[in-house]
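J.: Dropping the sequence and predicted coords here.
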Amino acid sequence: MPILKYKHLIFDLDGTLWDPRSTIIGIWNDVLHEHQLIERELKPEDMNPYMGLLAKDIIKDIVSGISDQKVQEVLSNIIAKEKKSCVPVAVSCTGC
């Protein structure tokens, strides 16, 4: 595999260039429904207060009284689905 040389790499870790909420909310809804933990679907804006927090803490807040073991199970399912749907992408731009 050839080694590509780039002058610059852009990392968007805070959602400035790409808002991950609309992408991941479907996965969270699917998993939380599969585990029968929510009655209504979450909307992207429902995640606003949680931006920057750990996923396990978000789950604990969304599902009150959930056990640590169930949190780990749900989180494992979410991570597995996110890995399948989110493909890492690097975009080359000549002259940037």
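T.: Everything's here; your move.
J.: only C-alpha atoms for contact and neighbour calcs from this point on.
T.: Noted.
J.: centroid residue for this structure?
T.: Ile24 (4.7 Å; Cα atoms, centre = their mean).
J.: Could I get the contacting residues of that residue?
T.: Glu82 (Cα atoms under 8 Å, 6 or more residues apart in numbering).
J.: can you tell me the helix or strand for it?
T.: Secondary structure from DSSP states H and E places Ile24 in helix 21-34.
J.: buried stuff in that helix?
T.: 21, 24-32 (16 or more other Cα atoms under 10 Å).
J.: buried stuff in whichever helix or strand comes after that helix?
T.: Remark: after helix 21-34, the chain's next helix or strand is helix 55-62, criterion DSSP H and E. When burial is assessed from 16+ other Cα under 10 Å, helix 55-62 yields the following buried residues: 58-59, 62.
J.: Determine the angle, from 0 to 180 degrees, between the biggest helix by length in the chain and helix 21-34.
T.: In the chain, assigned by DSSP state H, the helix with the most residues is helix 68-85. Here helix 68-85 runs at an angle of 130 degrees relative to helix 21-34 (axes from the mean of the first three to the mean of the last three Cα atoms, to 10 degrees).
J.: residues in contact with helix 68-85?
T.: 24, 27-28, 31-32, 35, 55-56, 59-60.
J.: Nearest to Pro88 among those residues?
T.: The closest of the contacts of helix 68-85 to Pro88 turns out to be Ile24 (Cα to Cα; 14.3 Å).
J.: For Lys83, see how far away that closest one is.
T.: Using Cα to Cα, to the nearest Å, one obtains 11 Å as the distance from Ile24 to Lys83.
J.: Next: Asp12.
T.: From Asp12 to Lys83 the distance is 18 Å (Cα to Cα).
J.: same question, Gly15
T.: 18 Å.
J.: same thing with Gln69?
T.: Applying Cα to Cα, the value for Gln69 to Lys83 is 21 Å.
J.: ok, structure two:
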Amino acid sequence: MKVESLIFDMDGTLWDSAANVAASWSEVLERQADVDMKVTEADIKSVMGMPMDAIADKLFGAYSEDRMTQLIDACGDYENEYLREHGGVLYDGVEDTIAKLSGSHRLFIVSNCQSGYIEAFLDYYGFGKYFKDILCWGDTKVSKGESIKILMEKNGIEDAAYVGDIQGDCDSARFAGIKFIHAAYGFGSVKDKDAEINTFAELLDVVE
């Protein structure tokens, strides 16, 4: 598959941050007098890939809309600080493969996360040098498919593939009119794809 640019999902594609996200959120919730709950790694994995407002509704739906917003904002802000210090679980082969791909492709990231999350990932691993641009739900407040289109227009991208792990990623790629590569080692299955990788390093064989 020959494409000029590659756009990456984050969770389930580049890394698994669920355990540390759960740890950071639980710290925040323990400090809330009106909250009697903990967030587990399984809870976080169950909402990976969803926009932050949808995550708030699912996990904090018992609270008022204003309180949900306060809680998700507090959790997201502290999560960014926590991940910048502690990182997550990087999938095997990501650093070497990204370094090689950056020599032949323009690389980007689009995620449904809060602002600052992608930056925390890039800062922790020192990957900022490999990516030309990033965009997330926290920046645009629109769907991932729309965010992909915004990023493409901004960077003059005409020929690209999106690499992600769940059906929502595939749907977003189709919405943006680009190819989709399924990271089958991630969090979900996909009905429609142009290619599939079972390890991150396999991406080299798919696109080069």
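T.: Yep, it's here. Fair warning: this is a prediction, and the values are worked out from it, not measured in the lab.
J.: Next, the TM-score between them, please.
T.: Here the superposed chains carry a TM-score of 0.64, computed using TM-score structural alignment, normalised by the length of the first structure; 86 aligned residues with a Cα RMSD of 2.9 Å.
J.: State the number of residues packed around the counterpart of Ser17 of the second structure in the first structure.
T.: Aligned counterpart of Ser17 of the second structure in the first structure: Pro20 (TM-score structural alignment). Neighbours of Pro20 of the first structure under the rule other Cα atoms under 10 Å: 13.
J.: any idea how far Pro20 of the first structure is from Ile66 of the first structure?
T.: 25 Å.
J.: Lys84 of the first structure now?
T.: Taking Cα to Cα, one finds Lys84 of the first structure at 26 Å from Ile66 of the first structure.
J.: cool, Ile78 of the first structure as well?
T.: 16 Å.
J.: With neighbour numbers in mind, choose between these two.
T.: Ile78 (19 against 13).
J.: Now do the same for the more buried one: its match in the second structure.
T.: Looks like Ile78 of the first structure aligns to Cys75 there (TM-score structural alignment).
J.: With adjacent residues omitted, what lies nearest to Cys136 of the second structure?
T.: Excluding its sequence neighbours, the residue lying closest to Cys136 of the second structure (Cα to Cα, 6 or more residues apart in numbering) is Ser111, at 4.8 Å.
J.: Now for Asp169 of the second structure, how many residues are close by?
T.: 25.
J.: Ser22 of the first structure contacts Pro44, doesn't it?
T.: Yes: with contact defined as Cα atoms under 8 Å, Ser22 of the first structure counts as touching Pro44 (5.3 Å).
J.: doesn't Ile109 make contact with Ser5 of the second structure?
T.: No: in this structure, Ser5 of the second structure is not within contact of Ile109 by Cα under 8 Å, at 10.8 Å.
J.: Which position in the second structure pairs with Ala55 of the first structure?
T.: Using TM-score structural alignment as the criterion, Ala55 of the first structure maps onto Met52 of the second structure.
J.: meant to ask about Ser67 of the first structure
T.: By TM-score structural alignment, Ser67 of the first structure lines up with Ser64.
J.: if I look at its match, how far off is Asp57 of the second structure?
T.: Relative to Asp57 of the second structure, and taking Cα to Cα, Ser64 of the second structure is found at 10 Å.
J.: Also Asp36 of the second structure?
T.: 17 Å.
J.: Kindly report the same for Thr69 of the second structure.
T.: Noted for Thr69 of the second structure: a distance of 9 Å to Asp57 of the second structure, by Cα to Cα.
J.: again with Ser172 of the second structure
T.: Ser172 of the second structure is 21 Å from Asp57 of the second structure, by Cα to Cα.
J.: Same check on Met10 of the second structure?
T.: 21 Å.
J.: swap in Val207 of the second structure?
T.: Relative to Asp57 of the second structure, and taking Cα to Cα, Val207 of the second structure is found at 38 Å.
J.: Could you do Ile197 of the second structure as well?
T.: Taking Cα to Cα, one finds Ile197 of the second structure at 32 Å from Asp57 of the second structure.
J.: what do you get for Arg31 of the second structure?
T.: 20 Å.
J.: go on, Val35 of the second structure?
T.: Taking Cα to Cα, one finds Val35 of the second structure at 15 Å from Asp57 of the second structure.
J.: again with Tyr124 of the second structure
T.: From Tyr124 of the second structure to Asp57 of the second structure the distance is 29 Å (Cα to Cα).
J.: quick one on the thing from earlier: what sits against the residue nearest to Cys136 of the second structure?
T.: Counted by Cα under 8 Å, 6+ apart, Ser111 of the second structure has contacts 8-10, 49, 118, 135-137, 144.
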